[in-house]
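Chemist: Just to be clear, the model below is a prediction. Sequence and coordinates:
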Amino acid sequence: MAHCYQLSINEREEISLGLAQKFSKNYIALSLGRSSSTICREVNRNTANGQAYRAVKAHYRANKLTHLARKSRKMDINLPLKHYVLEHLDQLWSPEQIAKRLKILYPMDMAMQISHESIYSYLYVLPRGALRKELVKCLRYHHINRRIHGKSRQKSC
């Protein structure tokens, strides 16, 4: 019953048909082999103002949101921020120091603020090559791979 992938267009059509036939969300979930919370979230996310659930619209919206989630990184979009971060990494500042300094210098400008974890992830997502090697050498610990710090959440599936 535990699936770890997005709903397909066929599953969305089944949800739409089930709702049109006045089946409960629990019944639809059982028939699809999905969690009832998945179906509830899907229906709530894609119905508004008393309108009926539409599978094609829901699928289009899900695909659109998936592509938006893959948007560019903040440092790729904001060139002054990228320049500041790279310049200070070159001066052997740590990502923590850079993030804290940016918060002090730009307290009201969220576009010029970035977390130290975002700086690390930016560096470690770069393709292997001369630039990445050079930037990783600027870090205090020259680890080739990065372990994400902070609270770890385990997926249920």
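Modeler: Ah, there it is.
Chemist: From now on I want contacts and neighbour counts done on CA atoms only, so please keep to that.
Modeler: OK.
Chemist: Centroid-nearest residue for this protein?
Modeler: residue 69 (5.2 Å; Cα atoms, centre = their mean).
Chemist: OK, contacts around that one?
Modeler: Neighbour list for residue 69: empty [criterion: Cα atoms under 8 Å, 6 or more residues apart in numbering].
Chemist: Tell me how many other residues surround residue 107.
Modeler: 11 (other Cα atoms under 10 Å).
Chemist: Quick one: classify it as helix, strand or coil.
Modeler: Per DSSP: H, G, I helix; E, B strand; the rest coil, the secondary structure class of residue 107 is coil.
Chemist: what about the nearest residue to residue 46 once chain neighbours are set aside, distance to residue 68?
Modeler: Closest residue to residue 46 apart from its sequence neighbours, by Cα to Cα, 6 or more residues apart in numbering: residue 58 at 5.7 Å. From residue 58 over to residue 68 the distance is 15 Å, taken as Cα to Cα, to the nearest Å.
Chemist: Looking at these two, which is more packed in?
Modeler: residue 58 (21 against 10).
Chemist: before we move on, which element is that one in?
Modeler: helix 55-69 (DSSP states H and E).
Chemist: State the distance from residue 105 to residue 99.
Modeler: Between residue 105 and residue 99 the computed distance is 10 Å (Cα to Cα).
Chemist: Look at the two and report which has more neighbours.
Modeler: Neighbour totals were compared for residue 105 and residue 99, and residue 99 leads with 19 against 11 (other Cα under 10 Å).
Chemist: next, the one to line up against it:
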Amino acid sequence: MYRPAGTSFSDRYLDRDERYEIARMLEAGSSQATIARALGRSPSTISRELRRNSLPRPARSAGSAGSAGSAGSAGSAGSAGSAGSGHPDGPGPSRTGQRYEPERADTLAWQRQRRPRASVWQTRPHLRARVQQMLDKRLSPEQIAGRLRLEFPLDDPGRQADNQLMHVSHETIYRALYVHPRGELTRALKGRLRSGRSQRKPRNRRESRGTIPGMVSIHERPEDVAGRLVPGHHEGDLIKGSTASNSAIGTIVERHSGYVSLLHLPDGWHAEHVAAAVTTQMSAYPTWFARTLTWDRGKEMSQHQKITQNTGIQVYFADPYSPQQRPSNENTNGLLREYFPKGSDLSIHDAAHLQAVADELNDRPRKRLGFLTPAEVFASLQAQASVATTA
């Protein structure tokens, strides 16, 4: 069955005229690279076209081969010339024993386009299940794709083929959720995606900020804190609940690993309560993982000197209305709003629930960590510190 007249592909596909030009140039002995330049296509497009749409060349009998050999060099030269320079078997890639017929190639391509193809989600149930599992944990498609490459590496010769089947691009995941008419991935999982929220609005200015006694500016912080190479430097802030509840949750993020800690503040977010919660949390870390803390200029941190006295951690304060000076914490606070919506009563969440949310974030692979999780990076740092201590 040939492609009916009047039907066409989009411009991204080769058309019938281009296929006739390919055949003509092959007949003339042109290379695939030359053909690609002439058509304004990539060499890979021409190579793929010949590989997919060429036909097997009929085998020649021994007698025919012998006759060709006895015909003499002049005859051989004449035959080669009629078939095209460099292509003694006629049109097409002779090295593969195939021939390229443009009309037939056009029909094959048309039939292939019309044939419904099973999606990756239908043919790889294990991949589908793993992706759904990760979406349920609120991982983004990019994080999922990167984590799969980490979990199923291709450098294991014995598992390379199987592991390749567990790889998928983030664009494919997005298409499965939003583009395809069939439900390749559970539609309910759309809600699990971290939506691309609009640009963060400026925070309402705090009322009566006042002056924090003994405040040390972020500009006095050691230079190595600005990078992320040295572990132990943290950023912190509060996320607020509804005005009626006057509730808040403390958030602390370690810059090197992205490790998150959430502070339960059942008695409110006055300075003494925040100082006590920060002291308890930071004291639980090894000293090499608790060096500094950079906080917003909120009055809830007015007892920072008690924190330093009890833990040895120096507290630094960002400039007013400068969330960009605490990027790790600001990003984490945005993620936490998926769990603790603005305007809600945050006092209903107990310490166990806060720990569960922190654990989920710490088990989320991060692109900047090579798709390792903050928990994995923290564990690796602990192991290194243990070796250094016993050495």
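Modeler: Looks like it came in fine. All values reported here derive from a predicted model rather than from experimental measurement.
Chemist: can you tell me which residue in the second structure aligns to residue 124 of the first structure?
Modeler: In the second structure, residue 124 of the first structure lines up with residue 178, judged by TM-score structural alignment.
Chemist: Give the burial count for its match, as a bare number.
Modeler: 14.
Chemist: what does the one 5 residues further on give?
Modeler: The number of residues packed around residue 183 of the second structure, counting by other Cα under 10 Å, is 12.
Chemist: just to revisit the earlier point, show me which residues of the helix or strand that comes right after the helix holding residue 58 of the first structure are buried.
Modeler: If you walk from helix 55-69 of the first structure toward the C-terminus, the next helix or strand you reach (DSSP H and E) is helix 74-77. Using 16 or more other Cα atoms under 10 Å as the burial criterion, the residues of helix 74-77 of the first structure that qualify are 74, 75.
Chemist: Where does helix 74-77 of the first structure end up in the second structure?
Modeler: Counting by TM-score structural alignment, helix 74-77 of the first structure sits on residues 120-123 of the second structure.
Chemist: Show the end-to-end separation of stretch 92-107 of the second structure, please.
Modeler: The straight-line separation of the ends of stretch 92-107 of the second structure (Cα to Cα) is 17 Å.
Chemist: So which residues of the second structure form strands?
Modeler: Along the second structure, counting by DSSP state E, strands occupy 55-56, 98-99, 233-240, 248-254, 260-263, 292-295, 314-317.
Chemist: so where is the fourth one in the first structure?
Modeler: Mapping strand 248-254 of the second structure onto the first structure (TM-score structural alignment) gives no aligned residues.
Chemist: Please name the residues that touch residue 194 of the second structure.
Modeler: 138, 139, 140, 335, 338.
Chemist: Next one: the alignment partner in the second structure of the residue nearest to residue 46 of the first structure from residue 115 of the second structure, what distance?
Modeler: Aligning on TM-score structural alignment places residue 58 of the first structure opposite residue 105 in the second structure. According to Cα to Cα, residue 105 of the second structure stands 15 Å off from residue 115 of the second structure.
Chemist: Now do stretch 49-59 of the second structure: everything it contacts.
Modeler: So stretch 49-59 of the second structure is in contact with 92, 93, 97, 98, 99, 100, 101, 104, 105, 106, 108, 109, going by Cα under 8 Å, 6+ apart.
Chemist: Could you pull out the buried residues of it?
Modeler: 49, 50, 53, 54, 55.
Chemist: Likewise for stretch 96-113 of the first structure?
Modeler: 98, 99, 102, 103, 112, 113.
Chemist: residues in contact with the equivalent of the first one over in the second structure?
Modeler: I take that to be residue 98 of the first structure. Alignment note (TM-score structural alignment): residue 98 of the first structure maps to residue 144 of the second structure. By Cα under 8 Å, 6+ apart, residue 144 of the second structure lies in contact with 131, 134, 135, 170, 365.
Chemist: Enumerate every residue touching the fourth one.
Modeler: The one in question is residue 170 of the second structure. 141, 142, 144, 145.
Chemist: so what's the first one closest to, chain neighbours aside?
Modeler: Nearest residue to residue 141 of the second structure in three dimensions, chain neighbours excluded: residue 170, at 4.8 Å (Cα to Cα, 6+ apart).
Chemist: can you check the second one too?
Modeler: The spatially closest residue to residue 142 of the second structure, leaving aside those adjacent along the chain, is residue 170, at 5.0 Å (Cα to Cα, 6+ apart).
Chemist: quick one: that neighbour from residue 361 of the second structure, how far?
Modeler: Distance from residue 170 of the second structure to residue 361 of the second structure, by Cα to Cα: 20 Å.
Chemist: Same question for residue 138 of the second structure.
Modeler: Residue 138 of the second structure is 9 Å from residue 361 of the second structure, by Cα to Cα.
Chemist: Equivalent analysis for residue 236 of the second structure, please.
Modeler: Noted for residue 236 of the second structure: a distance of 16 Å to residue 361 of the second structure, by Cα to Cα.
Chemist: just residue 69 of the second structure next, same as before
Modeler: The gap separating residue 69 of the second structure from residue 361 of the second structure is 74 Å, by Cα to Cα.
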